[in-house]
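In: Build me a model from this:
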Amino acid sequence: MKKAYIQLHASLVLAGFTGIFGRLISLNEGLISWYRLLLSGLVLLLFYSITGKKHNVTLKNKMSLAVSGTILGLHWLFFYGSIKYANISVGVICFALTSFFNAILSPLIDKKKLSIQELLLSGITVCGIGFIFGLDASYRTGIVLGIISSIFGALYTIYNEKQAKQYESGTIVLYQMLGGFVGISIIMPLFLYVSPVETILPSLEDFGWLFVLLVVCTVVMYSLITASLKHISSFTVSLSYNLEPIYTIILAILIYHEDKGLSAGFYIGLSLIVLSLVLQMYRMKRLQRST
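Out: Next up is the predicted model:
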C-alpha cells in the first residue's frame, strides 16, 4: 500500500507540469490531445517491440481499453481548452471537480451504494471552487470547459480502476493511447471544422515540448497512476489529484506570474480543496486500521 501511495504522488508531481506544457505548445487543444495520444502510443509500441514483450489482450478488452483511451483523450481536449480560453490556474482548479463527479458516477456505473462521506468531502471541493470563481465571470468559457474535462476525468478513473486489475500498467497505457488516438481521430475533422487552423503540423519547438509531455507526463505518469490503482480506490486517486492544482499553480506563478490577478477568495477556495484531501487521507487511514 505504501508503494502505491508513493507511485500516486510521484504521478501528481508530473501532472503538475501538464498545464504548463499546454500553454507552452502553440497548437490548439484538439491537436495537442491528438498528438499526445499518437506519439505516446508510438513510443510505447517501439519500446515493447525492442524488448520483445508480448501482450495477451483479448479483442474485447482491446476495445474496452480503446474506449477508456478515447475518454482520456476527450478529458485532455477539454482540459487544454480550459487553459487556452482562460489560464492555467482555471484549468487545473476545475480539474479538482473530478472527485465530485467520481463520487456521483462511480456508484451509478458500478451499481454500488452511494457514499455520503465521499459526497460531503467532494462538496468541500465544490465550495472551494465556488469561492475561487463565484466572484469572477471573466473566465466563464474556460470554467465550463474545465468542468466538462473533470467529468471525462472521473469516467476515465472509474473505468481504469477495473482495467488496472487485469493487466500490467504499461500494457494498459499502450492500448489506451493507440485506441484513444483512433477515437479522437474520428472526431478531429469535425473539431477542425469548428476550430480551423492554418496548419496541423507542430513547429520544431512544439514538437520538442510534445515529446517531453508524452514521455514524462503521459507514458511515465499514467503508468504510475495505473499501477497505484491496483491497491487504491479510484475515488482516492481522484481526490488526491486535487493536489495537482497546487503544484501547477505554483509553477504558473513562478513562470507566468499568474498570482497578480488572484483574490482572497482564491486562497480561501484553495484551502478548502486542501482540507478535503487531508480529510480523505485521514478517512482512508481509519478504514485501513479497522480492516
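In: contacts and neighbour counts: CA atoms only from here.
Out: Fine.
In: give me the element V173 is part of.
Out: helix 169-194 (DSSP states H and E).
In: Show me what that helix is packed against.
Out: helix 29-51, helix 59-85, helix 221-228 (3 or more C-alpha pairs under 8 Å, 6 or more residues apart in numbering; DSSP states H and E).
In: One more, so I can put them side by side:
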Amino acid sequence: MASTDAAHEGSRLTPLAAHVRLQATVLLWGMTALLGKSIQVGARVLVFYRVLIVACVMLVLLRKKRIPLAVPRRTLFELVATGALVAIHWMAFYGTIKLGGIAVAVTSLSTTTFFTALLEPLVFRRRVRPRELVMGVLVVFGVAVLLGVELGSPRSAIALGLVSAFFSAAFGTWNGRLSKMMPAEKVTFVELSAALVVTGATFLVKGPFVPPWALTAHDATRLVFLALFCTALPWLWSLRVLRTLSPYTVALSIALEPVYSLALAALVFPSEERLGPRFYAGASIVGALVVLDAWDKRRRPQASQAAPPSG
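Out: Predicted coordinates:
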C-alpha cells in the first residue's frame, strides 16, 4: 500500500488544471438536480441505487488498478463517517427537490459556501476569514437572483435544504484532508459503501423500498446515467482537485451549478427555456465571486494551501 500511496502523492494537478477540472466537475454535477426531478422514485431509493452503482464501479476500478483495499483503522473510521455525511446530504437534497422544487433545493445548497467558510478553519486549524463569510452570503444572494426564489417557499423545504448544505460542507471539507492520504478510487469506494449502508438502514426504519425489478426503464436508465456520469466521474475528479485547491474554493465554484444547468437547458430546449435578465444578473454575481476568489488565492498563495493531514 505504501508504494501505491507514494505514487498517488505524485499526481497533484497544477492550479490551472485543477480549476479547469473543477469546472468540468461542476458542469456534470449541474445535471443532478434535473435528473433527480425526472426520476420518479423517492429520495432515499434514488440515493440507494446511486451509491450502489458507484460503489460497484469503484470496486472494479480498484481491482483493475490493483489498488489494495486495506485502510488504517483510524482512516477507515474517518472515511465511513464521511460516507454517512454524504448519505444524509443526498437524501436531504433530493428530499428538498421533492418538497420545494429544484430552485429551492439549489438555492439552499448554495449556502454550502458559507458553511464551508466556518468548517474549513476547524479541520485545517486556521482562523476564520471574514471575507470568505461575506462571499458566502453574496453567493446565496446571486443564486437566489438567478433562480428567482421567493421568500414564501415552503419552510420545511428550505430547512431540509439547509441541512443538505451543511452536510455537503462537512463532507466536502473533510474530503479536503482525506484526498491527500490515498487514491481517489479508494476514498470513493469506502465513502460511498458507507453511504450505501446508511441509506439502506433507513428502509429498516421506514419503507417502502423499490427492488431493482420494480424500477421502470425510464428510472433505471436515468439512475445509471446519474451514477456513472454525474457521480462516479465527477467524484473522482473532485478528489483530485481537492489535492490542489481548498475546500472553500471548490464549494464556491459549485455555486455555478445552476448557471450551467440553465445554460444547458436553454441550449438543448431553446423554445422552452429562455435566459432572462435574472439569469445574467445572478450568473454575473456568482461568476465574479469565483474569479475574485481565484485572484485572491493567487495573490496570496500561502492562504490557498490547506494544511497537510496530521498523523
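In: Give me the TM-score for this pair.
Out: The TM-score (TM-score structural alignment, normalised by the length of the first structure) is 0.87; 287 aligned residues with a C-alpha RMSD of 2.8 Å.
In: what residues are up against L37 of the first structure?
Out: 73, 177-178, 180-181, 214 (C-alpha atoms under 8 Å, 6 or more residues apart in numbering).
In: Go ahead and confirm A251 of the second structure touches T111.
Out: No - look at A251 of the second structure against T111 with C-alpha atoms under 8 Å: they stay out of range, at 9.3 Å.
In: More neighbours: which of the two?
Out: T111 (28 against 25; other C-alpha atoms under 10 Å).
In: And that one, how far from L118 of the second structure?
Out: 11 Å (C-alpha to C-alpha, to the nearest Å).
In: Same check on G142 of the second structure?
Out: Taking C-alpha to C-alpha, one finds G142 of the second structure at 20 Å from L118 of the second structure.
In: Compare those two and say which one has the larger neighbour count.
Out: Comparing G142 of the second structure with L118 by other C-alpha under 10 Å, the one with more neighbours is G142, at 26 against 20.
In: Aligned against the first structure, show me the partner of the more buried one.
Out: Alignment note: G142 of the second structure maps to G128 in the first structure; criterion TM-score structural alignment.
In: quick one, what contacts the nearest residue to that match once chain neighbours are set aside?
Out: Spatial nearest neighbour of G128 of the first structure, chain neighbours left out: G269 (3.6 Å); criterion: C-alpha to C-alpha, 6 or more residues apart in numbering. For G269 of the first structure, the contact set (C-alpha under 8 Å, 6+ apart) comprises 125, 127-132.
In: What about those residues, which one has the most neighbours?
Out: T125 (30 neighbours).
In: Which secondary structure state is assigned to that one?
Out: The three-state label given to T125 of the first structure by DSSP: H, G, I helix; E, B strand; the rest coil is helix.
In: I figured it hits F95, correct?
Out: No - at 10.5 Å, T125 of the first structure does not count as touching F95 under the criterion of C-alpha under 8 Å.
In: export the helices and strands packed on helix 169-194 of the first structure to TSV and tack on distance to I6 of the first structure?
Out: Shown next, in TSV, are these (distance: least, C-alpha to C-alpha, whole Å):
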stretch	distance to I6 of the first structure
helix 29-51	23
helix 59-85	23
helix 221-228	8
